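Student: Sequence and predicted structure are below.
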Amino acid sequence: MIQKWRSRREGETFRRSVFVKLLLSFMSILIIPVVIGSLLYGRMEQAMIDNAYDSNQALLQQTRVSVDSRMNEVDQLAAQIAFDPTLQLFLYEENNRASINAYTHIQLIKSLKRYRTLSPFVDDYYVYLKPSDRIVTTTVRTDPVTFFRDMNEYSNLSVDEIKSILSHYNLRTYLPSEPIRYDQMQRNMLTSVFSLPMGDSTEVLGSLVVMIDEAQLIGQLRKSNQRNTDFYIIGDDGQVLTTTSASRDAIDGIMPRLGGAKGDFTASFGQREMLVSYTKSNQNNWTYVSVTPKTIVLAKVNETKSLAMVLVLLCMAGGMTVAYYLAYKNHRPIRELIHTILQGKNMSGSHIRNEFAFIKNELLSSIVEEKQMRGMFSRQKPVIKSDFISRLMRGYVDTARLTDTDYAFMDVSLPHPHYGVILMQIDDCRRFVQEDTEREWTLVRFILINLSNELLAGNGYAIELERDRVGILLNVAEPSAEEGNELDRVLKAIRSQMESKFRTSVTVAVSGMKTNVGQIAVAYGEAVTALEYKPLQAGDDIIYYEAVKNIEHHYFYYSLETEAQLMNYAKSGDFINVEKVLNQLFEINFQSRSISPEMAKYLSSELMSTVIKLLNALNMDDETFFGGEKETFKYLARFSTSEEMRDTLKRLYRSICDKVAGERSDHSELLAVKIRSYIERHYASNELSLTSIADHVGLNSSYLSTFYKKQTGHNVTEYITALRMKEAKSLLEGSELTVAQIAQKVGFANDIGLIRVFKKTEGITPGKYREISHKEGLDNEAVL
């Protein structure tokens, strides 16, 4: 219960940190197309509005040109009537009373009627004669009261108001259209007033009134109206002359915004948004205005918007589901990583508030530890390098298995094809040291090593071998190691500087040059052999093996290093290298040196002593190898030739190496059985891992994996999975346990892991497998 609470607590902590960040990241990606769509919709909406503005402006321009043309006809009509001679006679009636009679009145009526054909746009016109206070039309002459009360009655103006307008100066004055009862009908008429005589503002003698039917003025606009657009014509005094709208006062609020020659803008008319376009006429200063409901223009867009909103909501719902799934899926490896870290560092009880901070801290901690290890390694690297070169020279390294990576790891580079060994024996350093302490000897070796590395210039590595001995592994391009060449000059320079600067005498022994790495140990033996000739050299302290190898010897060569090589190779079961050392040993003693028969007996005893020491070290029965011979020292002495002695030794060492290899094979098989047994006992535990198995058998986990694969043909994980799947199938077939319960019993943390592995190995889910197995069981029972 506590564990479940802790897991839930950790899960909540995770979701509050990385999970939430992942979810918000995916959600932000989801919002991007929504924002882009909104911007595109805004652009599309504005494009529709701009298109409506352009359409309205085109219609207004067309209307303005048409109306201006009609108004020009009115102006021409007014000009011709105003200058009519008969009308002029009546305007100056006081001066022409003698000429005015009933006939002249009839002439005036006829003259006015004559102008009716000039403009079909004009509905009617009449003249007000101020001196006689009379109205003259194209059909009658009467007084103003009778005319405006019975013949031409204005709905919004009284007779006195109309007479006042006609009595004052008017230069092309237009009265807003209003209903006028005219010829027993009522129509909306636009009234245009011109003072007479025309152009004289000082003395008004009358007025010409032109009546324009409003239907003629805006009929074309109504025909073109496809979007419920209202049109207004506003006079130069700011009054609405005519409109298609039911209300003239609707545009009062936008009057101040109609200042330019033309324009477009959006305005609110009550609760409705309207698109307003206007243009002005230069002829009469009229302003033509169109007002279109924004909803009409954007009707199709709004339909698309509604559909898009539904789709966006659906996409948002689906996107949030996918975002949650992706966040959970991407967060899962982080949780598993953290749990692995917690388990690996035994921190399972810790509570993590911020996974990234935790991983960062652990990573930094690992980096610090790695740096510390690297620093420790770099400090130990010279020691490791020196030890590797020392073992390489003495033949303790299996050169056949070395790779470039191994050399690089040891910081050793051998680019040239020829190899050799130089031994430097410190003979006398008493003039340099004072107390003969280990510290002073270390300083002498340090000086000799650094001087050698400097003068060799990358053609070799100098290392410590013993208290008074330094070794050099040569790697050169030219296979010459003899007196007078470049190497000889370098070695003489080393001896000379040690003598002159540090007052230390040194003896140098140089091996022959070899052509592969495997012969470095042979070169080391040659250098040791050359160094043994130091007492025989008269003043020459650089000894070349090539110069002394043919000298007659009265003693045999079998150094402690050679003995150690033989024993180490035999202990590892490496007969190939054992054979190489034996061949070299017999070549030096019986071919190069030609030792005496007496020395051969001593050598035989030494070789047999090495075999006995080897058998004792390996806890092997010596009588088994010597054919029951109890006096083992006589085993080799009975052979008369060196070839027989060498062949016998090879047979002995082959038997020992085979025995060692066989025991190793038996041990490997026992180890594989032990590993397999441990897995079979613990496969049902979800804590079973490669690391726990390696800890049990005392091996490194990576070596364990390679070893088990080599021994059995399959890796550890495959074997664990096979055991778990076998047990899972058995439980699915013969029990009523749930998949989750079976998962716990076969070593999985949860049913998800079992389902995934089961489907991968068997091709079907556990539930499907149970269904099939039960069905087959029922079929078998039916057959029985």
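Tutor: Nice, thanks for sending it over.
Student: can we go C-alpha only for contacts and neighbour counts from here?
Tutor: Fine.
Student: Tell me the residue in the chain that is farthest from the middle.
Tutor: Centroid-distance maximum for the chain: residue 98 at 109.4 Å, with C-alpha atoms, centre = their mean.
Student: sec struct for residue 421, please.
Tutor: strand (DSSP: H, G, I helix; E, B strand; the rest coil).
Student: Let me know the distance separating the closest residue to it other than its chain neighbours from residue 779.
Tutor: Spatial nearest neighbour of residue 421, excluding adjacent residues (C-alpha to C-alpha, 6 or more residues apart in numbering): residue 473 at 4.9 Å. From residue 473 across to residue 779, the span is 80 Å (C-alpha to C-alpha, to the nearest Å).
Student: Could you pull up the residues touching residue 192?
Tutor: 172-175, 209-212 (C-alpha atoms under 8 Å, 6 or more residues apart in numbering).
Student: Tell me how many other residues crowd residue 235.
Tutor: By other C-alpha atoms under 10 Å, the residues close to residue 235 number 20.
Student: Next one: the closest residue in space to it that isn't next to it in sequence from residue 238, what distance?
Tutor: Distances taken as C-alpha to C-alpha, 6+ apart place residue 286 nearest to residue 235, at 4.8 Å, with adjacent residues excluded. Applying C-alpha to C-alpha, the value for residue 286 to residue 238 is 9 Å.
Student: Could you verify that residue 189 is part of a helix?
Tutor: No: under three-state DSSP, residue 189 sits outside any helix and is assigned strand.
Student: Output the longest helix belonging to this protein.
Tutor: helix 20-82 (DSSP state H).
Student: Would it be right to say that residue 426 lies in a strand?
Tutor: Yes: applying three-state DSSP, one finds residue 426 inside a strand.
Student: roughly how far apart are it and residue 228?
Tutor: 118 Å.
Student: And those two? Which one has more around it.
Tutor: residue 426 (20 against 15).
Student: Next up, a structure to set beside the first:
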Amino acid sequence: MKRLLRPLGIGHLRSVWMTMLISNLVLLLIPVSMGAFLYTKVEASLESGANRSNQAMLEQLKLSLDSKLSEVQKLAQQIIFDPKLEYLLKLDQDAGGPDRYQFIEFMRNTMSRQGSLTNFILDYYVYFRNSDLVLRPGLLTDSHKFYDMYYSYQGMSYDRWRESMLTSFHTMDYLPSATLLRTAEYDPMQSIEKTPLNVITFAQSLPGRDRRDITGTFVILIDESQIKEMFAQIESASDSSIYIVNSDGRTIMATDRQPLPGELLSRITGTGGLFNQTINGDQKMVSYTSSEKEGWKYVLVTPKSVFMQQIILIKQWALILFALCLAVGLTAAFIFAYRNYSPLRKTVNAILRGTEWSGRPQVNEYELILQSIEGSLHTEKNLRSLLAQQTPVIRSNFLLRLLRGQMDVDASREGGQSLRFMDITFVSDDFSVMVVQLDSIARFNAEPSEEQWALARFIVSNIGTDLIEYPHKAFAVELDRDRVAIVCNFAAEQAEGGERVTRELATALKGMIEERFKIDVTVAVGLPHSGARASARAMRKRRLP
């Protein structure tokens, strides 16, 4: 280390330099440690925020879908609890014309009245087992013809459809999404509207009191595309897959063809939550919430890279910035330590060159500097005494340069410190200027002389500075043998009344000088101005009051 430091000229004083370097490193570690702590908090906050965002979107989806499902339940209750339905369920295939008319009347009075439904419900129908009839708004036909000519499920035969849906027992069941084939043989002109459509099927056995006494089934077809429209915003925003799972763990519908693994389904318990899950080797974040109405669970599966995208990006930037800051900090610590020590070294060398020292002093650098300062302070006292004698001249010269615009006004605390030695303190940067022209001092003294002119200027200067109202201030400066300028400085909180104060001061000054001291004067007043060179502008724009 000594050999490395010797080219820098600090080989013999390396302990001081090392102390400075260690101090800089300690100062560097403080913000670095605070930054690392803050990063962990930010990461946890972002992860919690992303979780809350996902949960909020799922809750919004749940509320919207529950509202739509209320329409399904309302429709089911209106149809199922109609008193005529129980009578129709008892009729068999051999029912005559009057009984047949009862079906048509039920279709017209009950089935067709539900015309205010939204697009969420695609269609609905009632199956009568004893008569093997299917009744929907505007249609009455047997089940075989209904399945062949109107609604059939892709990959499902008539027998399987009849057995699994119409004759099996269902209690407010929502069956998994399936593709509904809508044929158009009966009305070829509607073929464009009869394209296949994915639907969720709601089934309720009739009358529903006994599993062994099933005389019919009420079926509602729910348009899956309406649900996917609700999913679209969440799906596109987070590149996620959304699943609806019933209380038995069956997937009612999903936006992804890939089914949920059993291990994941077993972890979906309670009213909601968030957990990590590996699916086919990919890390996923799984959020879910439960619906109390149907017992469904809404599951949002998001790639962890997407869920943590913002956090990962921040982590990468944080590591880059940490490494950069550490490298820059170490370099800066070395440079600043050297730069901070360099003046000390130069100071010591300068002191040694300017004094009569033989060889290296025995005291350390700080002791040497202290002795030099004590000597300098003694010299400074003598200089200050000399400067105090020159203060009036310096003050007058400063005010003259201020009026000519050769310098800016600094009304700050730091600026005031620099002017204190001249007994000048500005309270703001709002100024006006009065110029007092001594027209004649004949009444003041019949034999004017330079001494009398100086006395007259002194009187005008002192009275002009004493008459201004507190907290405003005034400063006088002699411009010529017969001319005195008074610089008015207005307090910031009362700067708006500066023009009034200036005019009142000019009037009072003129009256007192002429009446009490018999000096004829003319007073020109400059309007108040603000800014660094306000006094110069006020000087140029003065006028008679």
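Tutor: Received the coordinates, thanks. Here the structure is a predicted model, which is why all the values come from computation and not from measurement.
Student: list the contacts for the residue nearest to residue 421 of the first structure?
Tutor: Applying C-alpha under 8 Å, 6+ apart, the residues contacting residue 473 of the first structure are 389, 393, 419-422, 460-462.
Student: who wins for most neighbours among those?
Tutor: In terms of neighbour count, residue 420 stands highest of those at 30 neighbours, by other C-alpha under 10 Å.
Student: My read is that that residue contacts residue 471, right?
Tutor: No: under the criterion of C-alpha atoms under 8 Å, residue 420 of the first structure makes no contact with residue 471, lying 10.6 Å away.
Student: Off-centre distance for stretch 233-241 of the second structure?
Tutor: 23 Å (C-alpha atoms, centre = their mean, to the nearest Å).
Student: again but with stretch 382-396 of the second structure, I slipped
Tutor: The answer for stretch 382-396 of the second structure is 57 Å, by C-alpha atoms, centre = their mean.
Student: After alignment, which residue of the second structure pairs with the residue nearest to residue 421 of the first structure?
Tutor: In the second structure, nothing lines up with residue 473 of the first structure, judged by TM-score structural alignment.
Student: immediately after the helix or strand containing residue 473 of the first structure, which helix or strand?
Tutor: For residue 473 of the first structure, the element it lies in under DSSP states H and E is strand 469-476. Following strand 469-476 of the first structure in sequence order, the next helix or strand is helix 486-502 (DSSP H and E).
Student: corresponding residues in the second structure for whichever helix or strand comes after that following helix?
Tutor: Downstream of helix 486-502 of the first structure, the next assigned helix or strand under DSSP H and E is strand 505-510. Counting by TM-score structural alignment, strand 505-510 of the first structure pairs with no residue of the second structure.
Student: Next, the angle from strand 505-510 of the first structure to strand 469-476.
Tutor: Computed by axes from the mean of the first three to the mean of the last three C-alpha atoms, to 10 degrees, the angle separating strand 505-510 of the first structure from strand 469-476 equals 40 degrees.
Student: what angle do the strand holding residue 473 of the first structure and helix 486-502 make?
Tutor: Counting by the same axes, to 10 degrees, strand 469-476 of the first structure lies at 150 degrees to helix 486-502.
Student: and the gap between the residue nearest to residue 235 of the first structure and residue 123 of the first structure?
Tutor: With distances taken as C-alpha to C-alpha, residue 286 of the first structure is found 20 Å from residue 123 of the first structure.
Student: For those two, indicate the residue with more neighbours.
Tutor: Of the pair residue 286 of the first structure and residue 123, residue 286 is the one with more neighbours under other C-alpha under 10 Å, namely 22 against 15.
Student: Mind telling me what that one corresponds to in the second structure?
Tutor: Residue 286 of the first structure maps onto residue 296 in the second structure, by TM-score structural alignment.
Student: didn't that match look like it was pressed against residue 249?
Tutor: No: Residue 296 of the second structure is beyond contact range of residue 249, at 9.0 Å (criterion: C-alpha under 8 Å).
Student: the strands in the stretch 101-250 of the second structure, which residues?
Tutor: 121-128, 133-136, 139-142, 151-153, 173-182, 197-206, 216-223, 241-245 (DSSP state E, counting those that start in this stretch).
Student: Tell me which of those strands sits nearest to residue 378 of the second structure.
Tutor: The closest of the strands of the stretch 101-250 of the second structure to residue 378 of the second structure is strand 241-245. By C-alpha to C-alpha, the value is 83.8 Å.
Student: so that closest one corresponds to what in the first structure?
Tutor: Strand 241-245 of the second structure corresponds to residues 230-234 of the first structure when matched by TM-score structural alignment.
Student: same question, stretch 462-479 of the second structure
Tutor: Going by TM-score structural alignment, stretch 462-479 of the second structure sits over no part of the first structure.
Student: Nice, that's everything, thank you.
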